[in-house]
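A.B. asks: Sequence plus the predicted model coming up.
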Amino acid sequence: MSREEILQDDEHRRVVRVGDTVRRPVHPWTPAVHALLRHLEEASYPYSPRVLGLDEQGREVLTYLEGESGPRGWAKVVGDAGLVSFARLLRGYHDAVAGFRPPPGLSWFTGEAEPRDGEVICHGDFGPWNVVWRGDRPAGILDWDYALPRPRLHDVAYALEYVAPFRDDAECLRWLRYPAPPDRRRRLELFAGAYGLPSAEGLVDAVIGVQRDGIERVRELAAAGRQPQARWVAEGHLDDLGGRLAWSLAHRHLFE
């Protein structure tokens, strides 16, 4: 076998590249994720990795998506063209997955199974860090472990927290690659239009709702001993999430 290149060296999730493949640990919800990825492959959806099975160590084997990802993704969505491409990528995924229903007996990381009326299998972690870019164009979507049944608006609101963004000016300038404080209202409206929403009405409330849900999910998973959520709580991450929610509530006028 080819040499392993470490892509993520988290103690609870070590991800490596081997040749043109990625090897990742499996979880109880991995069969549901694989069913989703196989559906996308059968639908000729070009932006998802392909499932190649398990290796001799019991790790899942996926195709490697060539391009820039992780922290480099933040700069890609600062400009209008990148933000529009990011929104259209999400819409294209939602359209591709609209008819998918997981086989009986499978469940997602939340323990839920089939989507209810009005729901699709959302990506669940659709942020700039999980998009692969080639130049200024999206070329793939990574990390499907947090896929879950929700209305499409869940992914939209989750993405908007990071790309509108629902962050203060100092963080935008220091960490998120903005050359000047962003016009958050305009960016929210631009994303909504590119995704295909008739308006941006209700999106601020949707983002705040997703932030609240995220806090509760981290708390519940940590209480059940799930990692990395248990470590996050031990390190005080719930305080960080609460601070972000408080900022959104206090600054919603910047978006409306």
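C.D. replies: Cool, got the structure.
A.B. asks: CA atoms for contacts and neighbours, from now on please.
C.D. replies: Will do.
A.B. asks: Check which helices and strands the regular element (helix or strand) spanning Glu5 sits against.
C.D. replies: Take DSSP states H and E as the rule and Glu5 turns out to sit in strand 4-10. When contacts are defined as 3 or more Cα pairs under 8 Å, 6 or more residues apart in numbering; DSSP states H and E, strand 4-10 sits against strand 13-18.
A.B. asks: where exactly do the strands run in this protein?
C.D. replies: Secondary structure of the chain, counting by DSSP state E: strands at 4-10, 13-18, 21-24, 51-54, 60-63, 120-122, 131-134, 137-141, 148-150.
A.B. asks: So which elements touch the third one?
C.D. replies: Applying 3+ Cα pairs under 8 Å, 6+ apart, we find strand 21-24 packed against strand 13-18, strand 60-63.
A.B. asks: how far out from the middle of the chain is that strand?
C.D. replies: Centre-to-centre, strand 21-24 and its host chain are 18 Å apart (Cα atoms, centre = their mean, to the nearest Å).
A.B. asks: So what's the residue count around Ala200?
C.D. replies: Using other Cα atoms under 10 Å, Ala200 has 17 neighbouring residues.
A.B. asks: Can you tell me how far it is from Glu5?
C.D. replies: Using Cα to Cα, to the nearest Å, Ala200 is found at 42 Å from Glu5.
A.B. asks: could I get the strands of the chain as TSV with mean neighbour count and distance to Ala206?
C.D. replies: Listed next are the strands of the chain as TSV, based on neighbours: other Cα atoms under 10 Å; distance: least, Cα to Cα, whole Å:
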stretch	mean neighbour count	distance to Ala206
strand 4-10	12	31
strand 13-18	17	30
strand 21-24	22	32
strand 51-54	15	33
strand 60-63	20	33
strand 120-122	26	15
strand 131-134	21	22
strand 137-141	21	23
strand 148-150	22	13
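A.B. asks: before we go on, here's another structure to hold up against the first:
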Amino acid sequence: MTGTTDDSGGDGGGEVLQNGPHRRVVRIGDTVRRPAAPWTPTVHALLAHLAAAGFPYAPRPLGFDERGREVLTHIEGEAGPAGWARIVDDAGLAAFARLLRDYHEAVADFTPPPGAVWSAGPRPFEPGAGDIVCHGDFGPWNVVWREGRPVGLIDWDHARPAPARHDVAYALEYAAPFRDDAEAVRWLAHPGPPDRPRRIAHFCAAYGLPSADGMVDAVARAQRETTEVVRRLAAAGHEPQATWAAEGHLRELDDRVAWTLAHRHLFRPRTTGDRE
């Protein structure tokens, strides 16, 4: 990940990776320092499990520094907005899906610690009903890429107990994408209108699902849940969600669900009788 040098002196000349008004993330040496939250100890327990399981793509938790910030190992590579272009072609899309599958396999035997706190609010953990601890924010911006392949998965703040299908649906919203053609071309690096049904099928096959049946409804459910989580965090005063709500972002999230439901035809595989 790349950023700018901190000239303020407050971080000892560290590299600023993210400088939002409510979340400043800096790299100091081989570590990343991020503001801690009530759920950070739970996330560190998850990351410690992944380290013990040999999952090589997650940062390792190193505790907290003298300023109370969480300290993680740094993963070198390209992340953030650049990740969109990496999942446009079939190879990148499949690698994105396999990374998610590898995470789900590594986390399958993780049990949250007593008193676990989640950013999404209180969540029961019911492994007998198919629950795992999902990443919760598995989008292309949170994957670190190096030489055309994923080498890291970052930003674990939204981890939560849920069926694995939640992570799959969340990822597909952005991988398909569940956006109109103009946005896909202008902002998401697609060279032309995406073949959404084929991309969904390709992702699901690479992940290891037997079919992509029901995925449009699953994406709509994930979109609704995301909206509710943002609304809850905003109401509790957490940032950046409170700012998002003040700026009207919740309406945008509601509009995304409406778009999905109004454009189901874009996600149906074409038949030979379909017109162009």
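C.D. replies: Now that the structure is in, tell me what you want to look at. Keep in mind that what you see is a predicted model, and the values were worked out from it rather than measured.
A.B. asks: follow-up on the earlier one: turn the helices and strands packed on strand 21-24 of the first structure into CSV, including distance to Ser69 of the first structure.
C.D. replies: Output for those, formatted as CSV (distance: least, Cα to Cα, whole Å):
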stretch, distance to Ser69 of the first structure
strand 13-18, 14
strand 60-63, 15
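A.B. asks: starting at the chain centroid, how far to the strand holding Glu5 of the first structure?
C.D. replies: The answer for strand 4-10 of the first structure is 20 Å, by Cα atoms, centre = their mean.
A.B. asks: Which part of the second structure matches that strand?
C.D. replies: Alignment of strand 4-10 of the first structure against the second structure: residues 14-20, by TM-score structural alignment.
A.B. asks: Also stretch 28-35 of the first structure?
C.D. replies: Alignment of stretch 28-35 of the first structure against the second structure: residues 38-45, by TM-score structural alignment.
A.B. asks: ok, the equivalent of Gly29 of the second structure over in the first structure - contacts?
C.D. replies: Counting by TM-score structural alignment, Gly29 of the second structure lines up with Gly19 in the first structure. Residues near Gly19 of the first structure by Cα atoms under 8 Å, 6 or more residues apart in numbering: 2-4.
A.B. asks: which of those residues show up in the second structure as well?
C.D. replies: Here is what carries over to the second structure from the contacts of Gly19 of the first structure, by both residues aligned by TM-score structural alignment, their matches' Cα atoms under 8 Å: Glu4.
A.B. asks: those helices in the first structure, which residues are they?
C.D. replies: Applying DSSP state H to the first structure gives helices spanning 30-42, 73-76, 80-97, 152-163, 169-174, 184-195, 203-223, 229-234, 237-250.
A.B. asks: what would those helices look like in CSV with mean neighbour count and distance to Asn130 of the first structure?
C.D. replies: Below are those laid out as CSV (neighbours: other Cα under 10 Å; distance: least, Cα to Cα, whole Å):
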stretch, mean neighbour count, distance to Asn130 of the first structure
helix 30-42, 19, 15
helix 73-76, 21, 8
helix 80-97, 18, 11
helix 152-163, 22, 11
helix 169-174, 14, 19
helix 184-195, 19, 17
helix 203-223, 17, 18
helix 229-234, 16, 19
helix 237-250, 16, 20
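A.B. asks: among those helices, which is nearest Gly105 of the first structure?
C.D. replies: Minimum separation from Gly105 of the first structure across these (Cα to Cα) falls at helix 30-42, 9.0 Å.
A.B. asks: so the closest one versus helix 80-97, what angle?
C.D. replies: 100 degrees (axes from the mean of the first three to the mean of the last three Cα atoms, to 10 degrees).
A.B. asks: hmm, who's touching helix 30-42 of the first structure?
C.D. replies: Against helix 30-42 of the first structure from outside (Cα under 8 Å, 6+ apart): 48-51, 96-97, 100, 102-103, 106-108, 144-145, 147.
A.B. asks: and if we set it to 10 Å?
C.D. replies: By Cα atoms under 10 Å, 6 or more residues apart in numbering, the residues outside helix 30-42 of the first structure that reach it are 27, 43-53, 60, 62, 93, 96-97, 99-109, 113, 121, 123, 143-148.
A.B. asks: For the residue nearest to Arg33 of the second structure when sequence neighbours are not counted, give its distance to His44 of the second structure.
C.D. replies: Once flanking residues are discounted, Arg33 of the second structure sits nearest to Val71: 4.8 Å by Cα to Cα, 6 or more residues apart in numbering. The span separating Val71 of the second structure from His44 of the second structure equals 10 Å under the rule Cα to Cα.
A.B. asks: Give me the common contacts of the two.
C.D. replies: If you check Val71 of the second structure and His44 against Cα under 10 Å, 6+ apart, the residues they both contact are 59-63.
A.B. asks: Now flag whichever of the residues you listed is closest to Ala176 of the second structure.
C.D. replies: For those, the nearest to Ala176 of the second structure is Pro59 (27.1 Å; Cα to Cα).
A.B. asks: thought the closest one was touching Asn142?
C.D. replies: No: in this structure Pro59 of the second structure lies outside contact range of Asn142 using Cα atoms under 10 Å: 11.9 Å.
A.B. asks: and those two? which has more neighbours close in?
C.D. replies: Neighbour count, other Cα under 10 Å: between Pro59 of the second structure and Asn142, Pro59 has more, with 24 against 18.
A.B. asks: what's the counterpart of that one in the first structure?
C.D. replies: Checking TM-score structural alignment: Pro59 of the second structure goes with Pro49.
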